[in-house]
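S.K.: my questions are about this predicted structure, shown below with the sequence.
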Amino acid sequence: MSLNSLFSLEGRTALVTGGSRGIGKMIAKAYIEQGAKVYISSRKAPACEETAAELGPNCISLPQDVSTVEGCRALAATLAEHEDHLDILVNNAGAAWGVPFEEFPESGWDKVMDLNVKSPFFLTQSLHGLLKRNASHDAPSKVINITSIDGIRLNPWDTYSYHASKAALIYLTKRMAARLIKDGIIVTSLAPGAFASEMNRAARDHGDQVAKGIPMRRIGNFEDMAGAAVFLASRASDYVVGDTLVVDGGVVNAALGTSLEG
């Protein structure tokens, strides 16, 4: 096997939720450039269709709200009308909510926990049959949960349910991996740091300022996300199971804390 082929996605079929913008769009674009056929899903049909048109004929729009179990099952059923198997599932759709502790509402808690934790589980469950159809331990299918460095370390904002949800999804990734590896399905997680997106408006609108707190002195770009996402989807990572790949320019693992001495 050529080392170049380790990262090829030629002939593979992928589904990326939240694929119409931000990190999801970056991942969809990267997979298409590596030869995959990519279905993208998002809650807003016009945005989903616009992105599919932009990314070309190997990108197919499947609009669906996956914030409920019914929505997850509906998306799986729609995909099954187009494909008899699925090689790669990227659980990227997510939400955040930031309100001071004293005012944090139940609605903000439930919305974030439902979309960020419940939906990846039940969408994977709904797609289990398609994921395992062509999977084997020699040629596994892949499930990639998009988590966050906020599931590993604290940020300074009042995003209580977001912190909890991403930490939960990182651990849920391990538990799902332990079950699905039996079917030749590898589950991993990708934890981004600062990438410009609708969810991370600080990185999008104040990138230069945010970069000052990142050891690499810049926010993440398309190539950074593409490299990590392609690695986890491709043959190159077939022996990586249940782990979380941190893509953050060193914030989690190479940033020194502050000293209280003196």
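M.R.: Good, I have the coordinates. Numbers count the residues shown, from 1 in each chain.
S.K.: going by C-alpha atoms from here, please, whenever you check contacts or count neighbours.
M.R.: Will do.
S.K.: spit out the contact partners of the closest residue to residue 68 other than its chain neighbours.
M.R.: Distances taken as C-alpha to C-alpha, 6 or more residues apart in numbering place residue 119 nearest to residue 68, at 6.7 Å, with adjacent residues excluded. The contact partners of residue 119, by C-alpha atoms under 8 Å, 6 or more residues apart in numbering, come to 66, 67, 68, 69, 72.
S.K.: just how off-centre is the one helix or strand the last one maps to within its chain?
M.R.: Right, residue 72. In this structure, residue 72 is located in helix 69-82 according to DSSP states H and E. For helix 69-82, the separation from the chain centroid amounts to 18 Å (computed by C-alpha atoms, centre = their mean, to the nearest Å).
S.K.: give the other helices and strands that it contacts.
M.R.: Secondary-structure packing of helix 69-82 (3 or more C-alpha pairs under 8 Å, 6 or more residues apart in numbering; DSSP states H and E): helix 119-126.
S.K.: rerun at 10 Å
M.R.: strand 13-17, strand 37-41, helix 119-126, helix 128-133 (3 or more C-alpha pairs under 10 Å, 6 or more residues apart in numbering; DSSP states H and E).
S.K.: run the chain-centre distance for whatever helix or strand comes next after the first one.
M.R.: Spelled out, it's strand 13-17. Per DSSP H and E, the first helix or strand lying C-terminal to strand 13-17 is helix 22-33. In terms of C-alpha atoms, centre = their mean, the centre of helix 22-33 is found 11 Å from the chain centre.
S.K.: another structure for you, compare them:
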Amino acid sequence: MWQVLTCTSMAVQPNIDLLFLNLEIMKKLENKVAVITGGSSGIGLATAKKFVEEGAFVYITGRKQSELDKAVKQIGNNVSAVQGDISNLDDLDKLFRLIKDEKGSLDIVIANAGYVAMVPTDEVTPEHFDKTFDTNARGTFFTVQKAITMLNKGGSIVVVSSCVKDMGLPYYPEYAATKAAECSYVKTWACDLAARNIRANSVSPGPIETPFVNNQFGNKEAAEAGKAQFAELVPMKRLGKSEEVASTILFLASSDSSYITGADIPVDGGLTQIK
């Protein structure tokens, strides 16, 4: 009896070790190299954290070096921060030159950086219009254009758009148009890059609890009132979390979505889906 028990216990131990080994192997982005624009806060930062947890090395970008430094500390390892503005093509060239020198190629591009301000149509100035389009429509386009020559076969592009593009909301005329443009790019890129097995998709978040939302309002009180109004519009009656959008981005960046390309996935609590 004792011999039988001893043999059984010896047989179980290797299986337990194998289980833990498999858990390590199952990381979704093991040895992948990713770049995330606008990665110092909100959705971009949450995505960077998830990617590193899943085995990727991540480059994050942002306009403010101080915010990038904070983000790097939060992420902890396997991350590099590159200061720059996606509307500045020289900054994009610097970013991708650095990635090429250090890593040689890329597997994942997350085009997340953007700009928004609430301005009704009759108050939109040429300067505001140009800033919005230069950052969102132009910056996103050239981010991906400059990345695709470095993208490995089987790579993934994910663009962070917005549910606003589908809603015709006041105060967002030019912002909504830039986000519609981004989704149009995605469909073209999905077709253009299919021969290289590179997939292109977008996510369209609804109101998410991020600095991006807070910054649209003049002060804390106005922000809280505005977010309460947003939450009332959402069937789930709450704002989303950055981590919830990041989980969808992880899905699209990984092989879990290997037969999905050219798609736009709403992450909006049903805001644009339930009529």
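M.R.: Yep, that arrived. This structure is a prediction, so every number in the text was calculated from the model and none was measured.
S.K.: drop the TM-score for these two in here.
M.R.: Laid over one another, the chains give 0.87 as their TM-score (TM-score structural alignment, normalised by the length of the first structure), with 247 aligned residues with a C-alpha RMSD of 2.1 Å.
S.K.: rewinding a little: most surrounded residue in the contacts of residue 119 of the first structure?
M.R.: Highest neighbour count within the contacts of residue 119 of the first structure, by other C-alpha atoms under 10 Å: residue 66, with 26 neighbours.
S.K.: aligned partner of that one in the second structure?
M.R.: Using TM-score structural alignment, the partner of residue 66 of the first structure in the second structure is residue 86.
S.K.: how far away is the closest residue to its match other than its chain neighbours from residue 131 of the second structure?
M.R.: Nearest residue to residue 86 of the second structure, sequence neighbours excluded (C-alpha to C-alpha, 6+ apart): residue 139, at 4.9 Å. Separation of residue 139 of the second structure from residue 131 of the second structure (C-alpha to C-alpha, to the nearest Å) stands at 10 Å.
S.K.: between the two, what contacts are shared?
M.R.: residue 87 (C-alpha atoms under 10 Å, 6 or more residues apart in numbering).
S.K.: for residue 238 of the second structure, helix, strand, or coil?
M.R.: coil (DSSP: H, G, I helix; E, B strand; the rest coil).
S.K.: that one -> the first structure?
M.R.: That one, residue 238 of the second structure, aligns with residue 218 by TM-score structural alignment.
S.K.: OK, contacts around its match?
M.R.: Residue 218 of the first structure makes contact with 194, 195, 203, 207, 208, 209, 210, 211, 212, 248, 249, according to C-alpha under 10 Å, 6+ apart.
S.K.: and residue 203 of the second structure, what pairs with it in the first structure?
M.R.: Residue 203 of the second structure maps onto residue 190 in the first structure, by TM-score structural alignment.
S.K.: which stretches of the second structure form strands?
M.R.: Along the second structure, the segments classed as strands by DSSP state E run 33-36, 57-62, 79-83, 106-111, 151-160, 199-205, 264-267.
S.K.: over in the first structure, find the residue span the fourth one aligns onto.
M.R.: Meaning strand 106-111 of the second structure. On the first structure, the counterpart of strand 106-111 of the second structure by TM-score structural alignment is residues 86-91.
S.K.: quick one on the thing from earlier: export the helices and strands packed on helix 69-82 of the first structure to CSV and tack on distance to residue 94 of the first structure?
M.R.: CSV is the format used below for these (distance: least, C-alpha to C-alpha, whole Å):
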stretch, distance to residue 94 of the first structure
strand 13-17, 9
strand 37-41, 12
helix 119-126, 9
helix 128-133, 21
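S.K.: okay, helices next: where are they in the stretch 151-262 of the first structure?
M.R.: Ranges of helices within the stretch 151-262 of the first structure are 160-180, 201-205, 207-211, 222-233, based on DSSP state H, counting those that start in this stretch.
S.K.: and the longest one, which stretch of the second structure?
M.R.: Helix 160-180 of the first structure corresponds to residues 173-193 in the second structure, going by TM-score structural alignment.
S.K.: what are the buried residues along stretch 47-65 of the first structure?
M.R.: 47-49, 51-52, 55, 58-65 (16 or more other C-alpha atoms under 10 Å).
S.K.: and stretch 87-100 of the first structure, by the same measure?
M.R.: Under 16+ other C-alpha under 10 Å, the buried positions of stretch 87-100 of the first structure are 87, 88, 89, 90, 91, 92, 93, 94, 95, 96, 97, 98.
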